[in-house]
Structure formats: structure tokens, C-alpha cells
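Undergrad: Using only what follows, build the 3D model:
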Amino acid sequence: MATRAKRQPRIEPTFGDTGSSLLDLRLGPRDRPTAPSGKKTSKTKSRKSTKTSSKKPAGKKSTPSRRSQTKKSTASRRGGRSGSKRRSQKRKNRFQARTAFGRLLKRGLYWSMVLGIWGSIAVVCIIGYYAAFLPPTSEWQVPARPPNVKIVASNGSLIANRGDTGGEAVRLEQLPPYLPNAVIAIEDRRYRSHIGVDPIGLARALYINVTAGRLTQGGSTLTQQLAKNLFLEPDRTIKRKIQELVLAFWLEAEYSKDEILEMYLNRVYLGSGAYGVDAAARRYFGKSARLLTIPEAATIAGLLKAPSRYSPARNPDLAEDRAQLVLAAMHEEGYITAGEAKNALAAPAQVVRRYTTASENYAADWVMDVLPHFVGSIEKDIIVDTTIDPGMQGAAETALRAALSENRQTLGVSQGAVVTLDTAGAVKAMVGGADYSKSQFNRAVYAKRQPGSAFKPFVYLAALENGMTPQSVRQDKPITIGGWSPKNYTKQHYGAVTLTRSLSLSLNTVAAQLAYEVGVGTVASTAQRLGITSDMKKNLSLSLGTSEVTPLEIASAYVPFSNGGYGVLPHIIRRIRTVDGKTLYSRSGDGRGRVVARGAVGNMNLMMAETLMTGTGRKARLDSGRPAGGKTGTSQDFRDAWFIGYTGNLTTAVWFGNDNNSPTKKATGGSLPAIVWKEVMDKAHDGLPVADLPGVPNLPANVSAPRKPVPNATVGSGSEPIPPAPIGGDPEPGDRRGPLNLLRNLFGGG
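TA: Coordinates of the predicted model:
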């Protein structure tokens, strides 16, 4: 600010020495100062001019420069004071503004701190409140992974994994590195650096959800997801989310990143009942997780967002699109090269659908049904060695499915079952239905159906054990027992026939007579002795197979004819062991022991072989010429069609029908079941040595008389088709040598 000039003393006007001189009060040009700023009245100007003129001393020359400077200085002082005031005011305003902003900032910081402190206290209180619902920290521990049951075939190949997970637990180092990296890339990119919670991810998810107006993205880390899977219910509540945070911090403190990642990969749900990457790899790609390719790993990682929606088995297009996003994320994070990403995009993963349709699953399910009887509760992963032969299993499945595909419409059959046992009762093949993915009901084990004439061998065995022989003769003629008149399929009668001939032609009249002669109770006990366990109605209709049995049950009851008369217990488990090799169970024992005398076995084999040679089972004759025996069966109204037969090596039962028990279009045991049985047994015997049927005797001709006349009895009904022209020729009535000589030639007898 300019210093104000010191005010000059006022100079009063004086007069000259000579009195004659007159005072000239007029102002000259030099006496007129510069007009001041602002408007002045003329009166004021005149006054000022007078004062100014009177200041000039007489006789001196005026000094306009000094006067002008004085005026200018005054004007300058006035103008300077005005600019200075403005500058001062601006500085003052700026200072006040800065002061106000400072005060506002201080207040903001203060209240932010206050709110932050109270907010932190509130958060801690909320966390503490919900954390209080958790067990004490001393009791926190990762629960054991549900045990897996690895079921393998007789050659060691995998049949299926069963248990709550559906797959093995695999170590992280056993997996290809791109599998865990794919999971990290798409689910939790900062997994290696965060402490269990990812603030950046949470903020991003919050922003996306707010801008979208709905919940579209989550911010949970892999650790949080593992905490939820291990300890919590999947409900969406504040309580669960806070507990998840607490447990995630605990997991990060207790376990390494690799351990957490390994637990996550072995437990996460990946759709279709698969828990863990190994279960998913087998479910979708038919291989262990150890063998996954890059596109397969990307597909599995893509399932984590929504297992059902992105399932390659249900929505292959969505699964492929999701896998492409995973591959892009993997490349962006540097887990795969551009070339690897390009190759993976060009060759997307292909789902193996056999896992869901394979017939081996029926066998695996039965293993799980019987497993508790051998080891009780399962606390760790175990391996179950079974008796299943993969070659025989494949042959049975192929034959059954082809038959159903070709005859579903023409014969009106929609389901079937095949079961094959060896001479010890070990199940070598089991097909419980047409397609496991569509129906998991195991018809081979649990479907109880009327066997029809396939039950007659037990009637004839009871007759042989009660003094008759294959050459015993009975009359095939219309009979009535207690108001019941059993009829043959063709409504024809052959007169006097041997038991061998009547069995091969499946004559209902003769079977009913034999059941009455030996007693229905004797027939039932004979069947039970050989292996029939289902309840049987003890009336004469039992002789025609009106009591229901399962395919496995009746197949096991035929095995004594194959092994020389020894009863068996059908079984599928050979050994149970832990993954570290400890044996928990090993099968021992020989089953039921001898249940049929060797002589009776030989006689039955003679008779049963005739069925394939000249009787109703001719379509089942094996191409290899192997000795075989068997029996057809057709239930009432053609609801069930059976063929059960055997060689010296194997026994197989085949059933066709409908689950709703509706009649077929006249499907008989001698047609479709016999054809399938032949296909299964021809392939099953590849590489097996030829074995004779046991006990085939050199029998003399003998005709026995009925033990007692046929009176009344309470019965049902039954039927079995008879071919119109048996191969090999029919014996004349009373000719007892035709069938016998034919079988002697077949088996080398005298």
C-alpha cells in the first residue's frame, strides 16, 4: 500500500509592496489543475480555483510542475487506495474461503472418523453376534470328505464310483496344472494374494449388481465357497454370509493356499451328482481328472457358475460358450499360451454319454446295496473288486439293446434283463434294463415276474428224485384237475410221451400231472433247495410258473445243473480293500453245498439239452456246438418271455416284457429271449474250453407208472408254445429210444 504524502502547509495569498498594484485574481492556464475524478459542481471548482490562485506568492513565477505533481499525487493516492482496497478485499475473501473450507474439511474428517469408529464397532458387534452361533473355535475342524467307493471289474478296470461324491479324492500335484489354474482364472483371479476375502472383487460385484439393478455377480472367493460347502447351509442370509467370512479367515490361517485349493477341487459340486473334479471328469468325459485336456478342464471350470445350466450333458452349446470364456481368462492370466488357447477353441471337449447309459451301473448299484452287509459303515475310501467280466458285460448289453431296438414295436416289448453267472455263482454280467440313464431300476435283481414254463425243470427234478426217469411215459391228453383244465400252447396233444419229450415240448398237461403226483409242496421245496427264495403259492398252478421270481434268482437256481449239483449263492463282490491295500473282506466258502445228486443232475441235463436240440429252445442252439441245456418260459397272456440256459461254464437268464406288466404281442421264450441268450453265450464263451454237461448217464430205457391217479386239485393256468415241426423228428407214441439215442450221440454216450 502506497505511503500517504505529508500534507503541505497552507500558503496564504499576499499583496505587493506598491499600493497601486491591483490584485489579479484571474486564473491563468498554468493555474488550472487537472480536474479530479468524479463530478464536481462549478461552485466547488471556482472555490478551489480561488484558493489555488491565492497560494501563489506575489512577484514569483508559478511552478506548475510542483502544483501538477501535488494534484497528481493526490489523485494517485486516491486511486491507489481504491485498488489496494480491492486487492485487500480479494485476499480477505480468499482467506475466508480457505478458512471455511478448512473448517469444513476438519468437520468432515472428524465426523468421518466418528462414523468410521461407530461403523467399525457396529460391524464388529454384528460379526460377533452372528459368529456366536458358530461352535467354539476349539472345535473347528474340516470335516472328512465323504468316502468314495471305487468299484472295479475282475480285470481291474473301473466300473463306477459310488458314494456321496461319485469320484476319487485326488492330490493337487496329481492334476494337470491347467485344471486348478482354470478354476482360479474364472472364479478368483487374486486367490494367491488375498487373505480369504477379496475387497476388490466385492467392490466390483457390488458395483455391477447396483448398476444392473439385480444380483448378477458374486464376490465370494474360493476360500469363502469352500467354507460354505464345508460348514454352512446354502441359504442366502446375512447370518450365513458373515459366518462364511469368519470361517474363510480361519481357513486361510490354518491351511496353505494349495491345501485350500485341493480341498475345494475335491468337494465342489459340478452337476449330475458329481462332487469334485474327478467325479465330474468321469461323469462327463469318462476319464480320471488326472487325464483331462485343456478344453475339458475349461469345461469343468465353467460348471462352477451354474452346474445345471452349463452342464455339457444337458446344454452342450452353453457349456462350450462358457468354456471359451474360461480359456480367454486363462490366456489373459498367462496360464496358457495363445497357441494353446487357439487349439482348445478349435477342438472343444466332447461329452462321453456312456457314463450315464452304461449297463455296468446296474451292477454298481447292486454292489452298493449289498456292501453294508460286508463292511458296515464306510469311513474312508475303499476299492471293491467285483466278479464282473467286461467282455461278457458288453456282449449282454449289446445283444439286449439291439433286440429291443429291433422288436420294440413288432413284439411290444420295452424292457429286458440279462444276468450271467459262472459255476460258483459269481455274477459275470448283469444288465438290469434297456437304458440306465432312463431307468435305474435293476430288473435283473429286483423285478419279480412269472417265469412260466421256465419253472418246469424243478417239477421234473422233483419227479426224478421221486423215482421217475427221463424215459418215464405220461399221457399228453386233455385233463381236468379240480375243475382246472391245463392246455398246451398249440391246443394239440401228443399222447404217450417220455418226460424228456414232454419237457422239451413244454407240455402243460404232463407238468401238471407230475406236480400232482409228487406233491406241490415237494416241487416248492425242490425249487427252494436249488435257490428260489421268493414266496411260492403251493397250488398246482405252481408247476406252470405262476409264482413270481427274479432273473437273478432263477439263474442261480439253474447253476446246479451246470456245476454237477452244487447250490450257489449269487454274488458280485470278491474282495473289499482300502486304498492303501488293507483287506477288509475276501470271499470264501462254497455256497449251499450239494443240493442235487449227481445222477439226478445227469438226467436233468439229458432232458434240458433236448430242449435246445428238438424242443422249444432250438433258436438258442450255440454255434460252437457246445453242450448246453435250457428252458423257455412264457407267462400268462404273453406278459413275460424267458430263456434260462447253461453250459458247463456259464448260466444265463434272459427276460423280456414291460414294466407295467402289459401283455406283449405274443413274444415267447423260444423267440426273442432264446436269440439273445445265444448271442450272449456265444460271445461269452470266446476263449473258454469246451466243457461237457456234468453227469450225463448211459441210461436204460424205462417206463414208470403214475404213482397215483389224478383227482381234483385247486389250480390256476399256464401255457407254453410248441414248435409245429420239431427238428430231429418226433418219436412215435411209446418210442422211448429216439430222444435218448439223439442225446447219447450228442454227448458221446453209449
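
Undergrad: CA only for contacts and neighbour counts going forward, please
TA: Noted.

Undergrad: Using the three-state scheme, assign Thr420.
TA: Put simply, Thr420 is strand when judged by DSSP: H, G, I helix; E, B strand; the rest coil.

Undergrad: which SSE is the residue lying closest to it once chain neighbours are set aside in?
TA: Of all residues not flanking Thr420 in the chain, Thr652 sits nearest, at 4.3 Å (C-alpha to C-alpha, 6 or more residues apart in numbering). Here Thr652 sits within strand 650-657, counting by DSSP states H and E.

Undergrad: Who are the packing partners of that strand?
TA: For strand 650-657, the packing partners by 3 or more C-alpha pairs under 8 Å, 6 or more residues apart in numbering; DSSP states H and E come out as strand 415-422, helix 551-563, strand 640-646, helix 672-684.

Undergrad: and Lys90, which of those is closest to it?
TA: Lys90 sits nearest to strand 415-422 of all those, at 99.3 Å, using C-alpha to C-alpha.

Undergrad: To check against the first, give me the structure of this:
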Amino acid sequence: MSDTRKGKRPLVADRRYPKTRAKPTAKKPAPKRRKAAKPKRSGNILTRAFRWMLRLIWKITWRVAFVACAGLALAVGYFWTTLPDVDRLLDGRARGSVTLMDQDNAVFAWRGDQFGGAVTTQTVAPGLKNAVVATEDKRFYRHFGLSPRGIASAVRINLSEGRGALQGHGGSTITQQTAKLLCLGVEYDPPEWKTEAAYVADCRRGSLARKAKEAVYALAMEVKYSKDEILSIYMNRAYMGGGAYGAEAASQRYFGKHAAEVTPAEGAMLAGLLTAPSRLAPTSDLQRSQDRAATVLRLMGEQGYLSDADVAKWQANPAVLSAAARRQAGGYFADWVMSTGPEFFTRNTTEDVIIRTTLDQRIQRSAEEALKFVFENKVREGSKAQAAIVVMSADGAVRAMVGGRETRVSGVFNRAIQAERQTGSAFKPFVYAAALELGYSPYDTVEDVPMTLDIPGSGPWSPRNYDNKFRGRVTLMDSLAQSLNIPTVKVSESVGRDLVRRVASDFGIESDLAAGPALALGASESTLLEMTGAYAGILNGGFSVTPYGLIDLRLQGDDQPLMGTGGGIGERVIQENAAAELIWMMEKVVSQGTGGRAQFGGREIAGKTGTTQAARDAWFIGFTADYVTGVWMGYDDNTPLTGVTGGGLPTEIWRETMVRVHDGLPVHPLPMQAPAGVAPQRQQPAPSSQQRDVPRSTEGLIQMLLNDILGGGGGGSRTNENRSGSDR
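TA: Predicted coordinates:
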């Protein structure tokens, strides 16, 4: 058998006890195996950089925001301390207003900055308040004074329309608009701004800095005032056209009622004016204003202020002007009254003034309608000729005034008071007034034959009649009725030019009167108002009058007037019987002479026609027992009239006016007196056999007795050869 242990190691017992105990040696820790390094990614660096940038921006932003908020809070706080009580902000006008009332105490015109009184959101009609919010700022009650959405929308619209971001639409809230109306708290200071217009323009500047300040001021207002108080300030200070500031003034101006009484249609029209008050004013273009109001009504419906039925109802029944606003009566008259009152109570008033006037709106309409009728029916189309009309009572109270063909105007050239024109034969009654005052009789005669006067410095001057005919011996009555020039010059020379000039001046013709013999033929210039006033002196029995339109002036809210009438009847110029005979002579002008077209209704009418050299001016001034009316016609540039004399179109305008004025009035006789007896035929005027009164001029009487045919001498002007004879 083989040995099974062969090749195996011998069995050796484990050594249990070593011979020597060796100190254990500390084993070195095995070195840690490093993981293989992963390649760095560039994205982690960008992320960390981005996060670092965000943290930096945040640190800067919140600090800047904190500083900005603190600065904004300080600015808002500063403006908050400067804001006054609401009541002081309701009336922001720099000047006052003038309300003009007619003889029946009805308002017919406004001047200056009209303010009807303070209103609030609680006192105006709901339709007006809602219309303002709907059209101006539909989120007014939800924002904090600024509307980021509105600003963003405005910027987008401006850019899309090719304008700058801040040009055009502003996206302003009602609060911002109110801040602008307050001029950001800067009050008007005349030394700093030469005019109020410059002040307003400065307040309306649209720079970026101005916009920022406006925003801060608006925030301060939101802190200081309630929403209703801000809206109340806005409705009181906003300009609404026609000189009206605030809802109350505009409501009275256009509709003749208080702002609490306007309908939704009227409220919509007023709210629509806020966009462009002058252009959209109903007195300027009613249809455009109504179209804008229809848009406002639609917005009110979309925002829930009106039902669809109400929107349709008020759009179908748009607002219309009141009778006074629609007529705009007395534009020229109102301008004249304003010019006659004290400047500090009219043109430059800082108070609200009420002026009661002599205007009769019925008569004013009559004059305007008459002028329009004649020009539409009897004047060639395209003619640039102008005309003016004045109607007054015998005491000088002006009842109507038309200063040109365009009647619905103000602040324009008024031909009734500003145009000084030669009077022509309309001056002749004053020549005969002087003769009658000296004791001449209408039946006295004078030779209508050729005559020549040697004018020192000018040479010979030969007046001629309009028709170049001579009638021989004529009475003074016939001479005036037929408007004969030669007899009139002879009468003037006989009584003395100084006396003629004095009589005319005393009757109210204040313009410089010619010195030469052409004085008798109207070579001097005067205004229609002066001439009509002088004729009123003849009607009232020989007293001078000062035409007037202002009855009294008082401050709004006061009962006692500050001033009264500045005109009326003055001193006697000629004796009553001389005036009565002159009226009788002037009645023959209408019943038998050149003024025949003036007749109407069987009334007694007296007057005188007038046509100047080359027919540059044509006049007719006449009166009934009730009213005196003067009419002038001509061109502004002195172009001669074609085929027009005083007895033509001016007389027809006069008749059309007086027919309307006297409609419904009883017939009254003229205060005229026929001369006693018939004077013997004479070569020249002489005192009547029955001397009536002591002549006012002894010099004139001596001249009358000593002169043969002509009296007086003196210079004149050959350029004033007059053709105002028959005026036909």
C-alpha cells in the first residue's frame, strides 16, 4: 500500500506561545483611492454667474426701490402739505365774468370767464357725472391716481400712429387732468406771466419732467381728497367752451338750466366738450357736438350707466341749445355795451358782474332778419357790400344794433360804431334845424340856380344837384324833400356855418365837422350811432341825447347797482316848435320826396336819405312816433356802390326792419307841426311873418338880414363836391 502521507507536509502543532512577544507595528493606512475627476462643465459656471448677477441686481434694486419709495413718499408728503381745502379749488379763474341781460332781465350774452357757481358730484345730475367718468376715465374709482394700463395703451397708440411715446394720447386719469388744471399748485402771477394765456400754456407743457411731477401731484391729491372731491374739482374748473368754466356755467350757457337739471343727452354733450371745448362747443357747431354726445351715450351704455333702451332714446333725442344760446342775439350790441362800461368791471374784471341793458331781443331779431332778407333777395350774389342798423328810442336807449352782415359774432369790426363815413345828405336836417331855430319857415323860398363860391386856397367851387337840374324858386320844405344841394348850401351860408356846426354838435355829432361850405352837404364824417342819436333828438322835441345801452351794473349776488345809466336826454338844442316843424318837413321826405320807399302800414314816417360822393356811402335814417332807426350801406374799402343810393336799398332795409319792429304795435302820430300860413315867395329865406322864438344866434340873424343870397365865406374843399341831391 502506498503511503498516504507521502508528499504531504508533516503535522506540526501550532505554536501557541511565541518565544518572544514582539511589539505590534502600526500599519500605515492604505491610501484612499481617488475617484477619477470628472471633466468640468461650462454650464455650471454660467449658472453660478447668472445667479450671482441676479443676487447683485436684487441687492441694488431693493435698495434703489427703497430710496425711490422714500423719495416718492417725501415728495407726495410735501405736495400733500401744500394742497388747500377743496372749497378753495372749485373756482380757478384768473378773471371774472360779465352776464348781460336785456330790458326784460333775460340773459342774452356772456363775456369773460363764466362761472355759474360751485357744484359737487352730489348736486349735479347723475347723467352728467356718469358721462364725465365714462368718457374721461372709466377706471377712475378703481385706480390710485395713475393708470398704468391707460398709459401703456396711450404709448402704444402714439407709436402706432408714428408719434413719440408721449406725444398725442396721454393716458391721463381724471386725477392727473385735475392736477394739470391746478397747474400743479402754481398760482397765476402777472409779473411772471405777461398774459393769462402764457400761464395756461406753461401749465400745459408736456415734458417728461412735467409728467413726472404731475404724477406725484396726482398721488398727493389721491391721499388728500376723496374720489368725489377730486371729480368735483374737475367738473368746476374744466373749460367747456363759450367762455364757460365748469359744469354749472356750461349748463346755463348752452341749455339755460342748472347742472342738476340736465338730461342724460345734455350731460353727454357737456362731457363731450372736455376733449376739445372750443371746437366741439354747440354754439360753434351743434351737429358736431351732437355727434360727440352720441358717442358718449354709447360709452355710458357699454359701462352700465344706461340701458340699451335709454341709449337709443337719448341718441334719438339729442340735446339742443336754449333760445338765448341759439339766437346769440346782440353780439354787436354786447360788444358795444362792454366798451362803454368801466374797464375794471367789463373787459378786465376780476369779479362776476351783471349788466342790465336796453336791448329788446324782439327788435334785435327784427333787424337781423330784415338785413338778411334784403341781401338775400335784392343784392346780387357774391356782393361784398356791408350794412349796419341801429334802432333806438327817442331818449337814446338803443334797442338793437347790427354791425355787419354776419350777425352771430363777437369781437369783430362793428360798422355801427366804428366806421366813420361821410354822411352826405343825411346831414341836411341840421342845416334846416338851424334855419328854423332862427325863425325861418318851411314855406320860405330859395333859388335853385347855378352858383359858384370862391374858396380861399382852393379856388371856385360849384355845387350841383344829383340830377344836374335846376328848379328855380323852391321852398325849404321842397328843398329838403327833394334833397337839393344848391338851396341847402345857400341856406347854410345864410344862417352861418358856425351855427349849423353848433346845432349838429349839440345834437350829438361829435366828429370833426368840415369848415367849408361843403359842410351843408355832409362832407363831414360820423358814425351811424351818432347820426341815429342826433335824429332821436329831433323826434324828442329838440333835446340832445346820448345813446346808451347800459341801464345798471352790479356784482353777482348784490342787490344794489354800482353804477347806473350813462346816457339819455340832455339839454335842449332847438325850440320845441322848431323841432315839430322840422319833423313835418322830414315827413315830406317820405310822403313826397326821396324816401318814398320807407312807407308802410299807413304810419306817419319822417326821415332823410343820404348818398355821398361817387356813392361810396348810402344812408337812410328815419323814425316813427315810437322808434328811430338808422341804416348805412357801403363797402369797407370805400369802393363805390353800384346803382345804390340812400333812397334805394338802405331805405328798403329800414322799411323791412320797421315793419317787423312795429308788428302788433298801435299806430301813433308823429309830434309834428305844419307851419302857419304860406310865406310869400322870396329870392332867399327870410324870417317868417310870425316870428316864433328869439334866435339862439344873433350873429346868424344879422347874417340873415344883411346877406343877399349867400351868407358867410370861408374855406372849403373841392374834393367834397357832393351829388347827394335826389338820392334816387
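
Undergrad: if we can go back for a sec, what span of structure 2 is the strand holding Thr652 of structure 1 aligned with?
TA: Alignment of strand 650-657 of structure 1 against structure 2: residues 627-634, by TM-score structural alignment.

Undergrad: before we move on, what about stretch 531-551 of structure 1?
TA: Counting by TM-score structural alignment, stretch 531-551 of structure 1 lines up with residues 508-528 of structure 2.

Undergrad: Same check on stretch 452-463 of structure 1?
TA: Aligned using TM-score structural alignment, stretch 452-463 of structure 1 spans residues 424-435 in structure 2.

Undergrad: sorry, back to before: so of the helices and strands packed on strand 650-657 of structure 1, which one's packed in deepest?
TA: Ranked by mean neighbour count under mean count of other C-alpha atoms under 10 Å, these are led by strand 640-646, which reaches a mean of 31.

Undergrad: Have a look at how far, on average, it is from structure 2.
TA: Compared with structure 2 after the fit, strand 640-646 of structure 1 shows a mean deviation of 0.9 Å (mean C-alpha distance after the TM-score superposition for structure 1).

Undergrad: same for that strand, what does it pack against?
TA: Other helices and strands packing on strand 640-646 of structure 1, by 3+ C-alpha pairs under 8 Å, 6+ apart, are helix 551-563, strand 629-634, strand 650-657, helix 672-684.

Undergrad: The longest helix seen in structure 1 - contacts with which helices or strands?
TA: In structure 1, taking DSSP state H as the definition, the longest helix is helix 64-131. Under the contact criterion of 3+ C-alpha pairs under 8 Å, 6+ apart, helix 64-131 of structure 1 touches helix 238-254.

Undergrad: elements contacting the helix it packs on?
TA: helix 64-131, helix 222-231.

Undergrad: Next, the angle helix 238-254 makes with the shortest one.
TA: Orientation check (axes from the mean of the first three to the mean of the last three C-alpha atoms, to 10 degrees): helix 222-231 of structure 1 against helix 238-254 gives 110 degrees.

Undergrad: Not counting helix 222-231 of structure 1 itself, show me its contacts.
TA: 142-143, 187-188, 191, 196-197, 234, 244-245, 247-248, 251-252, 260-261, 263-264, 267-268 (C-alpha atoms under 8 Å, 6 or more residues apart in numbering).

Undergrad: Buried ones from these, can you make that a PyMOL selection?
TA: Of these, the buried ones go into a single PyMOL selection, burial set by 16 or more other C-alpha atoms under 10 Å:
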select buried, resi 187+188+191+196+197+244+245+247+248+251+252+260+261+263+264+267+268
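
Undergrad: Can you tell me which of the contacts of helix 222-231 of structure 1 end up in helices?
TA: Reading helices off those with DSSP H, I get 187, 244-245, 247-248, 251-252, 260-261, 263-264, 267.

Undergrad: Just give me the closest of these to Leu461 of structure 1.
TA: Checking those against Leu461 of structure 1 by C-alpha to C-alpha gives Arg267 as the nearest, at 56.1 Å.

Undergrad: returning to what we had before: which one of the helices and strands packed on helix 238-254 of structure 1 lies nearest to Gly581 of structure 1?
TA: helix 222-231 (28.4 Å).

Undergrad: secondary structure class for the residue most central in space within structure 1?
TA: Geometric centre of structure 1, nearest residue: Ser272, 2.2 Å, by C-alpha atoms, centre = their mean. Here Ser272 of structure 1 is recorded as coil under three-state DSSP.

Undergrad: quick one, what contacts it?
TA: With C-alpha under 8 Å, 6+ apart, Ser272 of structure 1 has these contacts: 283, 308.

Undergrad: what do you get for the one 3 residues further on?
TA: Contacts here follow C-alpha under 8 Å, 6+ apart; on that basis Tyr275 of structure 1 touches 164-167, 266-269.

Undergrad: switch to 10 Å and redo it
TA: Applying C-alpha atoms under 10 Å, 6 or more residues apart in numbering, we find Tyr275 of structure 1 in contact with 146, 163-169, 265-269.

Undergrad: Ranking by neighbours, what's the top pick from the residues you listed?
TA: Greatest neighbour count in the contacts of Tyr275 of structure 1, by other C-alpha atoms under 10 Å, goes to Gly167: 30 neighbours.

Undergrad: ok so that residue is a strand residue?
TA: No - Gly167 of structure 1 is assigned coil when assessed by three-state DSSP, not a strand.

Undergrad: quick one, what contacts it?
TA: Shown in contact with Gly167 of structure 1 (C-alpha under 10 Å, 6+ apart): 147-150, 160-161, 266-267, 273-283, 288-289, 381.

Undergrad: Which ones among those lie within helices?
TA: 266-267, 277-283.

Undergrad: Can you lay out these as TSV showing distance to Gln225 of structure 1?
TA: Output for those, formatted as TSV (distance: C-alpha to C-alpha, whole Å):
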residue	distance to Gln225 of structure 1
Asn266	13
Arg267	10
Val277	15
Asp278	19
Ala279	19
Ala280	18
Ala281	21
Arg282	23
Arg283	22
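
Undergrad: Can you tell me which of those residues are buried?
TA: 266-267, 277-283.

Undergrad: so which of these comes closest to Gly128 of structure 1?
TA: Distances from Gly128 of structure 1 to these, taken by C-alpha to C-alpha, are shortest for Arg267, at 28.5 Å.
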